[in-house]
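Undergrad: Prediction below, plus the sequence it came from.
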Amino acid sequence: MPSPFEVSFAEIEQNIELYVDEVFSTLQSDFMTMPKGEGFLEYPIFEDGYEALKKNTKGFSILDTESILRLSFEKPIVLIVLRAMLGFTPPEWADAATAEIKLEVPQNAARAIDRRVRLRPGVPLKTSGVTAERVRALVIAACRLLTTGPELVDGKLIHRLSKADTISGLASIAPLADLGVPYSMLLYERFLGRPFAGHRDSVSELVGDVVELAIEELLTKHHISFRKTKRAERIAGFEQAPDFIIPSEYNPRIVIEAKLTNDDGTARDKVTRVQHLRTMSLKDRSLKEGPRYEVIACIAGRGFKQRRQDMKKLLEATQGKIFTLQTIPEMVQYSSLKNYVTR
């Protein structure tokens, strides 16, 4: 069966259910893999920091703040290990340090320190300056929290330190470091925290960029003039700027919306945006004049496979010009982009 972009919209209207199935068949679920991205820590590097901290603390039997501070400046990967032991994000650790030490540690500063360590885990940190003071506050707060463990809370609440390794403070860390964690407890805490959640959040933009990168490479390959917009950028004539404008924002003839999502709610939001672009393309235009510009959607991810009605709306808004990662290479041949190929 032909793809919807290969036939007239009249044909799509007559057999829209079949064309919904055709688009679905080219949408691939790729949630099983993620890009590592810049700053990804391989396990041996993390383990090196863990072993250094374990040795420094005599198997986590004593947390000497000054000793751990010196180690953190010499071997910054230790900071990542401490954060993992706490189970905090960088901003959460910053808030905890600000509350514990009474020294303001901005969330962005904590993010910057965390990123710097992940990018250069083996390069020592400076021991003086504002950043050094913030690192000191983070380490002191971590040592206090890990030593004392969670405070008592209402039975309807759960404390963030009520984890197998921190529920009794320092007394619960050493045994686990020696004997390990029961597999059932590991699974339970993974259930509460979602595996790879922190990394998935940190590379979310890279995941989304897969579709945009494929479009950009295609347009560049064919020497087609285009304007790629930035996130939340304001473009005259558009209430919300599309991801790509061809040939330029001053003379839009084709607009492309790109999205990879495994969430049906996000997919629905993108469908609504594409519908709005279609409406704007017809504003103040007669039937004879036709739309001001062609609207193309490039999509990926299982989020777009959840609602058939949304896919019908997308087919209508683009007049069948829907491309997936699998069919993006055909986009020039089967759209008005072919009119802008210069080589």
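TA: Received it, and whenever you're ready, just let me know what you need.
Undergrad: Please count neighbours and contacts with C-alpha atoms only from this point.
TA: Fine.
Undergrad: From the contact counts, what lies against the helix or strand Leu176 falls within?
TA: According to DSSP states H and E, Leu176 maps onto helix 170-179. Contact here means 3 or more Cα pairs under 8 Å, 6 or more residues apart in numbering; DSSP states H and E; on that basis helix 170-179 packs against helix 130-148.
Undergrad: So which residues of this structure form strands?
TA: In the chain, the segments counted as strands under DSSP state E are 227-228, 244-246, 254-260, 294-300, 322-324.
Undergrad: Tell me which of those strands sits nearest to Glu205.
TA: strand 254-260 (10.0 Å; Cα to Cα).
Undergrad: now the closest one against strand 294-300, angle please.
TA: 10 degrees (axes from the mean of the first three to the mean of the last three Cα atoms, to 10 degrees).
Undergrad: Run through the neighbouring helices and strands of strand 254-260.
TA: Against strand 254-260 (3+ Cα pairs under 8 Å, 6+ apart) you get helix 204-221, strand 244-246, helix 264-282, strand 294-300.
Undergrad: For the third one, list every residue counted as buried.
TA: Spelled out, it's helix 264-282. Neighbour-count burial for helix 264-282, counted by 16 or more other Cα atoms under 10 Å, picks out 264, 267-268, 270-275, 277-278, 280-281.
Undergrad: put this beside the first:
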Amino acid sequence: MFYSTSMQRAQSSFDILGAVRAMVRLSLTALRESWGLIAALLLLVAIFSFASPWFFNTLVLERVITNASFTLIMAVGMTLVIATGGIDVSVGAVLALTSMTAAMFMIMGVNVVLAAAIGLGLGAVIGAVNGALISYLKLQPFIVTLAALSLARGLTLILSDGTPAMGLPESFTRAFKDEMVVILALAVLVGTMWMMHRTRLGIHIRGIGGNPTTCYICGVPVNGLRIGVYTVQGLLAALAGYTLTASFDAAEPTAGLSTEWLEALAAPIIGGNTMAGGRARLFGTLMGCLILATMRSGLNISGVSVPWQQVAIGAIIVGAVGLDALTQRRREA
């Protein structure tokens, strides 16, 4: 009995050490693959620090990290969607609808945890419906999620009558504000990285984007996994919406209407995730979020107007997509 217990403890310790070593190897590989993105981020910091004496300070650094964390929560889900060869343009509208729904329930007196769970469940349901339509009806992901965007945005305006939902419980705003955004984002990132690189599920998700026919022949539940990925995306959009609502202390019907969804899509592309699918560079997605947040803060401090900021983000997206296309052509040549 003593021998058996000792062996179990030894095996458990071995598994933990193996997990730590695997994560260290994964981190070193990610750093090696993303050295160009790290250099670009450092270059941006140097440029904006030179352009404005107010850029390089603790407050700006905290704001950059918080904004990047907000984007990262959605961008992780988008990375999984892109890995399957799909796209989701509805994340901003889902963010607004789920946040407004949860906020209205809270204002009506519903328990905070239950109201938040309802919003998260609604996001998951929308994602699952998107995934089911794409998987079983063989509809294009862009068309399906564009329709979901219109429906979710319209429902948000109907529910709110175009006005913000204010007077949220302090316990809710405290749970999703400031440093909690960073903690949630890191938890989502680390958990997803582990799943994608250390489990069979992650291999299957990447395989769907690489060659879905072969995956289907090999017995991989292609449709089920695709639905699951879109479900996670909807869930994470709702979670990101809660952090945005907590920062405003109100649920805005226009939340996610600006560049939030665009940055969630841009960050994985900047991070080296190909639109063709088959790849999930989550550390690259993190770097993409940091680059976008740094650029936005730097442009704000430098006095650049919001329209020109959107032009800059659009130019970065075009450049990243163009670079991805050139890389694909070289691989196929």
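TA: Happy to help now that I have it. Because the structure is predicted, anything quoted here is derived from the model rather than measured.
Undergrad: What would you report as the TM-score here?
TA: In this superposition the chains share a TM-score of 0.26, using TM-score structural alignment, normalised by the length of the second structure; 135 aligned residues with a Cα RMSD of 6.2 Å.
Undergrad: picking that back up, looking at the buried residues of helix 264-282 of the first structure, which one is closest to Glu257 of the first structure?
TA: Val274 (6.9 Å).
Undergrad: I'd like to know how far the closest one sits from Thr98 of the first structure.
TA: 44 Å (Cα to Cα, to the nearest Å).
Undergrad: And for Ile77 of the first structure?
TA: Distance from Ile77 of the first structure to Thr98 of the first structure, by Cα to Cα: 22 Å.
Undergrad: now do Thr131 of the first structure
TA: Taking Cα to Cα, one finds Thr131 of the first structure at 14 Å from Thr98 of the first structure.
Undergrad: Go through the helices and strands packed on strand 254-260 of the first structure and name the closest to Glu316 of the first structure.
TA: helix 264-282 (8.3 Å).
Undergrad: just how off-centre is the helix or strand containing Ile126 of the second structure within its chain?
TA: Using DSSP H and E, the element containing Ile126 of the second structure is helix 112-136. Relative to the centre of its chain, helix 112-136 of the second structure is centred 16 Å away, using Cα atoms, centre = their mean, to the nearest Å.
Undergrad: Near Glu260 of the second structure, how many residues? Count them for me, please.
TA: Per other Cα atoms under 10 Å, the neighbour tally for Glu260 of the second structure reads 19.
Undergrad: With Ala141 of the first structure instead?
TA: The burial count for Ala141 of the first structure: 22, using other Cα under 10 Å.
Undergrad: Excluding residues flanking it in the chain, which one is nearest it?
TA: Excluding its sequence neighbours, the residue lying closest to Ala141 of the first structure (Cα to Cα, 6 or more residues apart in numbering) is Ala97, at 5.1 Å.
Undergrad: distance of that neighbour from Lys313 of the first structure?
TA: 50 Å.
Undergrad: do Ile77 of the first structure as well
TA: Taking Cα to Cα, one finds Ile77 of the first structure at 50 Å from Lys313 of the first structure.
Undergrad: Give me the more crowded residue out of these two.
TA: Shown here are Ile77 of the first structure and Lys313; by other Cα under 10 Å, Ile77 has more neighbours (29 against 16).
Undergrad: Confirm for me that the more buried one is in contact with Ala52.
TA: No - the criterion here is Cα atoms under 8 Å, and Ile77 of the first structure misses it with Ala52 at 9.4 Å.
Undergrad: what comes up buried for the strand or helix carrying Gly314 of the second structure?
TA: Secondary structure assigned from DSSP H and E places Gly314 of the second structure in helix 306-332. Neighbour counts over helix 306-332 of the second structure (16+ other Cα under 10 Å) mark Gln309, Ala312, Ile313, Gly314, Ile316, Ile317, Ala320, Val321, Leu323, Asp324 as buried.
Undergrad: by contact count, what packs against it?
TA: Against helix 306-332 of the second structure (3+ Cα pairs under 8 Å, 6+ apart) you get helix 260-270, helix 282-301.
Undergrad: and the angle for that helix with helix 282-301?
TA: Using the same axes, to 10 degrees, helix 306-332 of the second structure lies at 150 degrees relative to helix 282-301.
Undergrad: and the angle from helix 306-332 of the second structure to helix 260-270?
TA: Going by the same axes, to 10 degrees, helix 306-332 of the second structure makes 30 degrees with helix 260-270.
Undergrad: Which helix or strand lies directly C-terminal to the helix or strand containing Leu157 of the second structure?
TA: For Leu157 of the second structure, the element it lies in under DSSP H and E is helix 141-160. Counting by DSSP H and E, the next helix or strand C-terminal to helix 141-160 of the second structure is strand 165-166.
Undergrad: what helices or strands is that following strand leaning on?
TA: Right, strand 165-166 of the second structure is packed against helix 91-107, strand 250-251 by 3+ Cα pairs under 8 Å, 6+ apart.
Undergrad: thinking the residue nearest to Ala141 of the first structure is in contact with Ala137, fair?
TA: Yes - Ala97 of the first structure lies in contact with Ala137 (Cα under 8 Å); the separation is 5.7 Å.
Undergrad: The two: which is more packed in?
TA: When Ala97 of the first structure and Ala137 are compared for neighbours, Ala97 comes out ahead with 26 against 23, by other Cα under 10 Å.
Undergrad: how big is the angle separating the longest helix along the second structure from helix 282-301?
TA: As assigned by DSSP state H, the longest helix anywhere in the second structure is helix 2-33. Taking the same axes, to 10 degrees, one finds helix 2-33 of the second structure and helix 282-301 inclined to each other by 50 degrees.
Undergrad: Go through helix 2-33 of the second structure and flag the buried ones.
TA: So helix 2-33 of the second structure, judged by 16+ other Cα under 10 Å, has buried residues Met23, Leu26, Glu33.
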